[in-house]
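>>> What follows is a predicted structure for the sequence shown.
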Amino acid sequence: MSSHSIGSNCEEDISTGALENFHHFLSSETAVRPGSLTGSPCEELKETEANTTNTCTDANADNMLYSYINSYVAGFILKKISKTVTKCTDCKSACFAESNREEHAMIKARERCGAFASRLKYPSEKMSKTLFSIHEIIKQILQTECEKLNFVDSVKTKIVANVEFDWLHQAHKVEVSDLIIKFSIRTLVHSWCKEINNILSGKATPNEETCNFLKRMALDKYRKTLKHKN
């Protein structure tokens, strides 16, 4: 199987599918309606990922979809650090789910689309909650401090100060938490930068009432470029 096969939690898949929807969903710039998980796996996945432009008034349904996508992204990050995590039985137990839960629906859908089980990682509840906390911090800083120097250092400092990692084995807490933070920043910031590039190229249009100044600048630049071309 290619490293970019659907379901393998690869960079291409995570940036063009689940993670992109994850960013839109949590930034509240686009409402989300979850797809039904009763059809065929591939259809379920396409519906879940395609419906990010629909309006949803059911808060419980929103939360359900968030948990699916959050778990999938946590699984992607867990795959990146699995070699280190699996060296310790306690760390492995803390990071990996002992059994499949409802929030793993998107991972299971990808798996049923043809991915090998060994390529998919099922994060524990604590791992998923940690990713949520990290994303909230990254999202806040991206909205207010994205243009500042030493941006990554600033993000890491705030994550270390505000996110709890005591659920990891104490002997490996620093090493494993550093890896989680490193790949979380790399993955989530990449998604955000991709969104800015999509605005610059006209592939995406942000909500002008809620987007931050950098997205407005990107939109203005695209409109000026389009005007000159015409």
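Arrived safely, thanks for sending.
>>> okay, CA-based contacts and neighbour counts for the rest of this
Will do.
>>> Look up how far Cys95 lies from Thr89.
Noted for Thr89: a distance of 10 Å to Cys95, by Cα to Cα, to the nearest Å.
>>> hmm, I was thinking of Ile77
Taken as Cα to Cα, the span from Ile77 to Cys95 is 11 Å.
>>> Check Ile159 too.
According to Cα to Cα, Ile159 stands 18 Å off from Cys95.
>>> Could you do Ala218 as well?
38 Å.
>>> Settle it for me: which of those two has more neighbours?
Comparing Ala218 with Cys95 by other Cα atoms under 10 Å, the one with more neighbours is Cys95, at 25 against 20.
>>> and Cys56, which of the three is it?
coil (DSSP: H, G, I helix; E, B strand; the rest coil).
>>> What is the burial count for it?
16.
>>> Does it touch Asp62 like I think?
Yes. Counting by Cα atoms under 8 Å, Asp62 is a contact partner of Cys56 at 7.3 Å.
>>> Against that first model, consider the following:
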Amino acid sequence: MGKFSQFTKLTDEHVLPERIRKMKVRNCSQVFSSTVATAMKVRAMVSNELTPSSQFYVNPKASDTADLLLFFDILFDSVNGSLSNPPPGKNLRGPLTRKSKHLCTWQNALNILPTMYFKSPSDTKTLISPSIKNWTFTIKGLICIWEKLNKAGFTSLSTRAFNQDPLENFFSCIRSQGGQNSNPTCSLFISYFKSLIVNNLVSPHSIGSNCEEDQSVGVLDPLRSFITDDLPSDGTEEVQNVPLPVFPQDPVSPTSCDTDTDDLATPYVAGFILHKIFLKLECSACRNLMMTEDDLFRNKLIKLRQFSNCRLKHPSTQFSKALERITNLVFKVLPLYISSFNLKQKIFDYISGVDLTHIFCTEHRDTLKKTFLDICINVLIYHYVRRINRILNGKDLRHKDIDILTQKAFQKYSRKLHKRK
């Protein structure tokens, strides 16, 4: 497989049963997402051409599971709409209006949800979970509320506002005032509430609980900000100059590297980089070299995630190979240079000898090469540091032995885990 993952947000907490945090709704929503659904579907499509003994083989029936994940992803978006300008491809994340597709989505869900049931492989008995029934009640309730608000003259409705998190945060603040008394009487409740109004320095967010911040502000916040104005900072900081490491003397030849036909994530990242380059490029010759209109095997993941006004581009084979080679070189030297000063410039100097003349036209060869390498370095540094942080937090132990830095990160996490025990 390639250096990139098709499941960018999934960690061990999403997959391994013993590490799943059941009270984290975020983990569930990240599994029931269009990202996971499309990646699973394309892997099932590819498996039709593979033998079951292949390490990349997935049961083609996983395509049905992908359809289920996509259904719930759409349903989750429809009841979490709050953004006035939803992200591309996520129109249901916007508010409910007369012209939005929320009602159509809910009517479709009301036809599908009653047909769902749970069944054990070792038993013929079926079980209908209360959560399925409650989904039906929730959807019907939102439809009823919208009909009443629509008649009253409302033009939009933020479905995300219908949650119990603000109430949970409020009661958490009340309990924090009582110390060990977590079940106050009515008179104590009033007393605690008055204390919160007068001295509202307690965090409005219930730390460690299954709720999100409700963006509330205290009654006396304007007075506090008036009294405690922050002094402006001069912005001067001393930068420590780390000793420079010795560059490896590996030759950087323009020959093409071996590619994995099962690597579908690298072309996806290449499509993102193409979008960044095309924001500054109008040359049709360069576009023809970097893009392709052919239905390539490597671009199946991009095709499945395509939507209206999509920013993803279909990279050509030579462009994907160029990114793959740059990725291998950068990930090879990053562990050596990660703590050095002026990291980006050192990596740029190291990979600048790569021959990229075959993906740019003669006129823009020099300028586009610099732009391409600059974007690649930004993406790869972010990807690498994110992986290290996940290992340090114990969320991703699959990549603990890739290089010396990942090994050290895992050792530090192991020591921290040992101290907790």
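Thanks, I have the structure now. Given the structure is predicted, the values throughout are model-derived calculations rather than measurements.
>>> Show the subsequent helix or strand relative to the helix or strand harbouring Ala61 of the first structure.
Using DSSP states H and E, Ala61 of the first structure maps to helix 59-85. Next helix or strand after helix 59-85 of the first structure toward the C-terminus (DSSP H and E): helix 89-95.
>>> Where does that next one end up in the second structure?
Aligned by TM-score structural alignment, helix 89-95 of the first structure falls on residues 284-290 of the second structure.
>>> same question, stretch 173-190 of the first structure
Going by TM-score structural alignment: stretch 173-190 of the first structure matches residues 365-382.
>>> Would you mind getting the average deviation of the matching stretch from the first structure?
Compared with the first structure after the fit, stretch 365-382 of the second structure shows a mean deviation of 1.2 Å (mean Cα distance after the TM-score superposition for the first structure).
>>> Quick check: buried residues in that stretch?
Using 16 or more other Cα atoms under 10 Å as the test for burial, stretch 365-382 of the second structure gives 368-369, 372-373, 376-377, 380-381.
>>> Trace Ala204 of the first structure over to the second structure, please.
Match for Ala204 of the first structure (TM-score structural alignment): Asp396.
>>> Quick one: distance of the helix holding Ala61 of the first structure to the chain centre.
7 Å (Cα atoms, centre = their mean, to the nearest Å).
>>> Also stretch 84-95 of the first structure?
22 Å.
>>> which residues touch it?
Among residues not part of stretch 84-95 of the first structure, those counted as contacts by Cα atoms under 8 Å, 6 or more residues apart in numbering are 78, 123-124, 126-127, 167-169, 172, 176.
>>> what's the burial count for Leu127 of the second structure?
Neighbours around Leu127 of the second structure, by other Cα under 10 Å: 11.
>>> Skipping adjacent residues, who's closest to it in space?
The spatially closest residue to Leu127 of the second structure, leaving aside those adjacent along the chain, is Phe118, at 5.0 Å (Cα to Cα, 6 or more residues apart in numbering).
>>> Distance-wise, check that neighbour relative to Val15 of the second structure.
Phe118 of the second structure is 20 Å from Val15 of the second structure, by Cα to Cα.
>>> What of Leu312 of the second structure?
In terms of Cα to Cα, Leu312 of the second structure sits 28 Å off from Val15 of the second structure.
>>> So the two - more neighbours on which side?
Neighbours per residue, other Cα under 10 Å: of Leu312 of the second structure and Val15, the larger number sits with Leu312, 20 against 12.
>>> Aligned to the more buried one, what sits in the first structure?
In the first structure, Leu312 of the second structure lands on Leu120 (TM-score structural alignment).
>>> Leu78 of the first structure versus that match, what's the distance?
9 Å.
>>> Fine by me, thanks again.
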